[in-house]
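J.: this one's structure only:
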């Protein structure tokens, strides 16, 4: 679900592209992003306390509502410069005012912010709304990266569409979830071994949630995906261009599918890449994800055994992971890079390794990085697996937005230590090495004691009257398990699953030649999906 893989060079001009993934991993902030934290925080804080910039400075009214029968007219988007450091002039930002609670549209307001890069071609199809996933992933950051030269989007997408990066409510430049950084940074085990450790976990979760409510206000109880989907409809109407074009990765697929259920007749194209199935119970979600994660770890070990370019070639990778986890459980392994930079923990536990190793499995292009990271941990430097520390209430990397959204969308059955132990046994049955470690486990354990209500629990989708919707998923995705995509295709009467026979999380941001990405591009341009049952080998 959670995306935005923060690589060390992601936001340096000319740096590597930031991939997407369900987990937000511990990575040092890029220089440009770190320099702009104050500006971003000021922008987001203003959005919390003042009317949306577009509403305050714009009197234009969008005409799209009248054309599409979408309801009353809304204020049009007013595009201005973006608050990111050194952002080029062609990157434009806009905000709209939305109800905190859509059931009470005249009540308190929040803002939702987007940015835009115009199409490079002379005859664009229209605009394409983009959500990178998460939850907690910032679409505006992705577009900022694109504007700074990272080339995250395909040439075809850039040619034919004005790309619009979305920061859902609670995230990034939109009205953000704000939490006490000391509580965000407090170290507690998500795998408690006794009652005292379990109580520390639940107490931290409750205190953290209470701090988020105190600092965020009523928005904290309304950051669920249904509310975000209703915001997306208001954005579509404010844009004034007719029906929606949408590309959602990972958690973005849940946001897109929710929109399709609410507004099926207002879609032109919708591509869901890396399918998240919100009809599953949270324990079932954990079992599916941890199994997919362990499968990817096994395949990584097989690659290292076959390929002499792997720095761990000749090493039993599974045994190495086991040994590192056991060692770090006895005595945390130092993270000297974190000690130098000060933005991540200076030591790494066994569960840090298990939870964060998943991030380096998300993309096959990073296999070499994972091998080096494991080798360095064996040599006493586990910096690559260290969790990030929050520098403030709405830190761009370490913040409470993901957990706040997850705890409203996914109920946890954990009330006692015995509940957590039963789930741990379920995880061990699905993945003996990992034993449940995954982002889904952070929901099961991290939402125990969370004070905000579950307002959008899992349930079957009911979508009628939508145009063809394209779903793509890899057979060996370590994050969004392939069976979830099969289930989503069955749940969407107009859904068509194109399978990528291979490894890695999502397909659209893959580097190099990719027939799966080409199929997404063709669909977004023409509205035509590949035939049902299509399988690509990329």
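T.: Nice, thanks for sending it over. These numbers were taken from a predicted model, which means no experiment stands behind them.

J.: from here on, contacts and neighbour counts on C-alpha atoms
T.: Fine.

J.: just the helices in the stretch 151-300 of the chain please.
T.: 155-160, 181-185, 195-216, 225-239, 251-262, 282-306 (DSSP state H, counting those that start in this stretch).

J.: quick one, which of the ones you listed is nearest to residue 130?
T.: helix 251-262 (8.2 Å; CA to CA).

J.: which residues are contacting that closest one?
T.: 1-3, 22, 131-135, 225-226, 228-230, 232-233, 246-248, 267, 270-278, 461-464, 466 (CA atoms under 8 Å, 6 or more residues apart in numbering).

J.: Next: stretch 56-65.
T.: By CA under 8 Å, 6+ apart, the list of residues contacting stretch 56-65 reads 70-78, 237-242.

J.: do stretch 70-79 as well
T.: Residues contacting stretch 70-79 (CA under 8 Å, 6+ apart): 53-55, 57-66, 92-96, 234, 237-240.

J.: Report the buried residues of stretch 463-474.
T.: Within stretch 463-474, the residues scored as buried using 16 or more other CA atoms under 10 Å are 463, 466, 467, 468, 469, 470, 471, 472, 473, 474.

J.: other SSEs contacting the host helix or strand of residue 111?
T.: Using DSSP states H and E, residue 111 sits within strand 109-117. Using 3 or more CA pairs under 8 Å, 6 or more residues apart in numbering; DSSP states H and E as the contact definition, the elements that strand 109-117 packs against are helix 37-49, strand 92-99, helix 139-147, strand 161-167.

J.: what about versus this one:
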């Protein structure tokens, strides 16, 4: 409340050009029943050539106690393509202890959520469309948006954060970044080191990481899951040939797609579905992100191997390929990755990364077909500066895209960092076990070492053995 009252009185002179905050107003966003504060800020479309502007949506969840600290926590969502407002449901769970004494600020990154979302809605037949049909729809949508995609970079988004900080009247801030948000948080800290009190990075993207090149990490996560099933007496008894079944499915679909006729999981109407290698591998990779979701994978693989594809198709439809109603902004994702990552994906890196992995070159190079349509210039890679602010790095040992080794690579460019690893965690571990308490402890004393033995008490979810769901 304090910061929003200040924001309503600010003028252009109080922040970078075009940072004029409209008075905050009460708002209700999906994921919470309480009233929050929302406002819009005009930020330069191009921070290097001020002129045209875009409207940025900002949500503030005021601290629950009147004696709030002056250093808020800014939340940066992942993707790229997720919006800060997508994290609202975490306010009363993961960040409840932090919010007791600090304002929490959520920014819908340019091109996401309520900040001019770059949106490609799924077609009417998205769940049964072929790969070529999906690609054509996405290309047509990208062309139809008619946007200057080269201005939707990590650097431009980082400069937006500084506009928000100044407009709300905050001094130094704390920043939590999850997944891609960890890259954005690092970029902001390097651009504005005097504005950052501390960083909390969950699912850490290393500065030199080429995001599409994730085959090695994906295979490591799958191997760990298969081993856990083999080591679990009940899972091993239910699925004794799990690895060979997966290998057989992958090999079969690599040769040719499988045409399926089965009841639609939602309507029960008979429909035809083409299960391609691309769809199969993509679904498996997506499932591995969540430690809880991944415990369903042995059942899904075994069922598919026995030609009972309905459970696998139902799960595949949750994250069907290029777009999803109400989901992340795919064109924003492409704007960032096609400019900052794909140009660094050399043939040598691709060959090294995919060697021995179920995630092969066709899946990884798929994004290149859309990058051609985006037509954004490459953003040159620069050797990162050392981050002086205290940093808390968090990783899940079973993360298929940003495992602990990525956090360690990022740590080389940090002066004061500590790294917590959840052995039974996947991608994003902030909500797990005692981690919310550790977040609050770190923010209160960023320079002090954390006692994190409690993370070893976080159990692994049980495996799903049949259609009834996970074991009790």
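T.: Cool, the structure landed. This is a predicted model, so every value here is computed, not measured.

J.: tm score of chain vs chain?
T.: Once the chains are laid over each other, their TM-score by TM-score structural alignment, normalised by the length of the second structure reads 0.80; 442 aligned residues with a CA RMSD of 3.9 Å.

J.: before we move on, back to that, quick one: the strand holding residue 111 of the first structure aligns where in the second structure?
T.: Aligned by TM-score structural alignment, strand 109-117 of the first structure falls on residues 53-61 of the second structure.

J.: what's the average distance of that stretch to the first structure?
T.: Following the fit onto the first structure, the mean deviation recorded for stretch 53-61 of the second structure is 1.8 Å by mean CA distance after the TM-score superposition for the first structure.

J.: what does that stretch contact?
T.: 18, 36-46, 85, 91, 99, 103-110, 114-116, 164.

J.: One more: stretch 297-315 of the second structure?
T.: Against stretch 297-315 of the second structure from outside (CA under 8 Å, 6+ apart): 226, 229, 239, 242, 245-246, 249, 262-263, 265, 283-284, 287, 463-466.

J.: Could you work out the end-to-end span of it for me?
T.: 10 Å (CA to CA, to the nearest Å).

J.: Stretch 257-276 of the first structure too?
T.: 9 Å.

J.: Just the buried residues of the contacts of stretch 70-79 of the first structure.
T.: 53-55, 61-65, 92-96, 234, 237-240.

J.: So for residue 261 of the second structure, what's the nearest residue that isn't a sequence neighbour?
T.: Nearest in space to residue 261 of the second structure, with sequence neighbours left out and distances taken as CA to CA, 6 or more residues apart in numbering, is residue 272 at 4.6 Å.

J.: who's in contact with residue 304 of the first structure?
T.: If you count contacts by CA under 8 Å, 6+ apart, residue 304 of the first structure has them with 310, 311, 312, 313, 314, 315, 317.

J.: Give me the contacts around the helix or strand hosting residue 424 of the first structure.
T.: According to DSSP H and E, residue 424 of the first structure maps onto helix 417-430. Contact with helix 417-430 of the first structure is made by 191-192, 194-195, 198, 283, 286-288, 290-291, 413-414, 434-437, 445, as judged by CA under 8 Å, 6+ apart.

J.: next one: stretch 183-203 of the first structure
T.: Contacts of stretch 183-203 of the first structure (CA under 8 Å, 6+ apart): 204, 207-208, 351, 389-390, 398-400, 416-417, 420, 442, 445-446, 448-450.

J.: Mind doing that once more with 7 Å?
T.: Outside stretch 183-203 of the first structure, the residues within contact range by CA atoms under 7 Å, 6 or more residues apart in numbering are 204, 208, 389, 390, 417, 445, 448, 449.

J.: just curious, which of these is nearest to residue 37 of the first structure?
T.: residue 390 (11.7 Å).

J.: and the equivalent of residue 493 of the first structure over in the second structure, how many residues sit next to it?
T.: Mapped onto the second structure by TM-score structural alignment, residue 493 of the first structure lines up with residue 415. When neighbours are counted by other CA atoms under 10 Å, residue 415 of the second structure registers 13.

J.: Assess the claim that residue 415 of the second structure and residue 391 are in contact.
T.: No - the pair residue 415 of the second structure and residue 391 does not pass the contact test of CA atoms under 7 Å, sitting 8.5 Å apart.
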